[in-house]
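Colleague: Give me a model of this one.
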Amino acid sequence: MSAHPHAHHGPTSWREASAATLHCLTGCAIGEVAGMVIGTALGLGTDAVVLLSVVLAFAAGYALTVGSVRRAGLALGAALGVAFAADTVSILVMEVIDNSAMVLVPGAMDAGLGTVLFRASLAGSLALAFVVTVPVNRWLMSRGRGHAVVHAMH
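Modeller: Sure thing, here's the model as predicted:
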């Protein structure tokens, strides 16, 4: 077993899984908000806004992880590999949940960025995505996958 507490396989605490999910949520929120702002400013339809938001959420999530592991000394290629291994499932689950929630709230996608309906729906959808993704990350991390890969780099 490694001396590093996060490098083990086996039970992962809810706190560790929550911290990993919060990291993921940060990237997803950056991408989601950017996608909603850009898509709305360009007058794109709901499907295009969702697609743009998802692409930007993945880009922002991967960028946060790449930056983190690059600071730990990894070369860019290795850092990209770690980011893909660590974040893909987490971001995918989070994006499916938060975008589905946004689309399912009547009028939220058409409400406009400055409205309470839009902002409350976005905040609620991200919170729901966090709650659903924490157990996914806990399961992955307990098997040495997902964010456990990043923790092993620190």
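Colleague: drop to CA atoms for contacts and neighbour counts, all remaining ones
Modeller: OK.
Colleague: how near is the residue sitting nearest the centre point of the chain to residue 30?
Modeller: For the chain, the residue nearest the mean C-alpha position is residue 24 (3.3 Å; Cα atoms, centre = their mean). Distance of residue 24 to residue 30, computed by Cα to Cα, to the nearest Å: 10 Å.
Colleague: burial count for residue 22?
Modeller: 15 (other Cα atoms under 10 Å).
Colleague: Second input sequence below; structure requested for side-by-side comparison:
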Amino acid sequence: MGTTAVPPLLAFGVVVGGLAAILGAVGKKLQASAVGVAVFAATVSVMALAMTPIAQTGLEGAAAMGAFGLVVAGLVAVFGLLGSALNVAIPGMIAFGLTIVAVGAGMALAEGFIRSLPPVIQQLGETFTQVAASIADAVSQIVSVIGDT
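Modeller: Alright, predicted model coming up:
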């Protein structure tokens, strides 16, 4: 996936996570009223607006949206199956999500360092090769001087 899709995907993830938290908290009440249907429609509208920047990234963004849609569908099925038992797990799920965001941020911060490693490793290899050649030459000269005496 291109780097142009990353910020919209993060924003979309935040939007969907927030909406999932809201719908999870008031899901049963929403099912019982017309207001719930209106809230659900508004939720879908917000998700559609959040998808627009992702869709503009091209085929990679569309593929990412499709994959994300499958994940959300899986989550909906799990939430529907487990229902209110998930309420107990909400703090853990939020902590896990924040951990994932922190890992992503850490990887983004480390990108410059990681990109600089190949030239450094190459230079170290060249230096070690030169040092080994110099040591071999020095040993050869010492042996030839000792051998002549």
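Colleague: Fetch the TM-score of the aligned pair.
Modeller: The TM-score (TM-score structural alignment, normalised by the length of the second structure) is 0.37; 92 aligned residues with a Cα RMSD of 4.7 Å.
Colleague: re the thing from before, for the residue nearest to the centre of the first structure, give me its contacts.
Modeller: 61, 87, 90-91 (Cα atoms under 8 Å, 6 or more residues apart in numbering).
Colleague: Show only the entries of the residues you listed found in helices.
Modeller: Among the contacts of residue 24 of the first structure, the members found in helices (DSSP state H) are 61, 87, 90-91.
Colleague: and which of the contacts of residue 24 of the first structure is nearest residue 46 of the first structure?
Modeller: Closest approach between those and residue 46 of the first structure, by Cα to Cα: residue 91, at 20.0 Å.
Colleague: Let me see the contact set for that closest one.
Modeller: By Cα under 8 Å, 6+ apart, the residues touching residue 91 of the first structure are 24, 28, 57-58, 61.
Colleague: for these, which one is nearest residue 102 of the first structure?
Modeller: residue 28 (13.7 Å).
Colleague: What about the closest one, how many residues nearby?
Modeller: Look at residue 28 of the first structure: counted by other Cα under 10 Å, it has 30 neighbours.
Colleague: Also residue 47 of the first structure?
Modeller: Neighbours around residue 47 of the first structure, by other Cα under 10 Å: 12.
Colleague: same check, this time on residue 96 of the first structure
Modeller: When neighbours are defined as other Cα under 10 Å, residue 96 of the first structure has 12 of them.
Colleague: For the residue nearest to the centre of the first structure, which three-state class applies?
Modeller: Secondary structure, DSSP: H, G, I helix; E, B strand; the rest coil: residue 24 of the first structure is helix.
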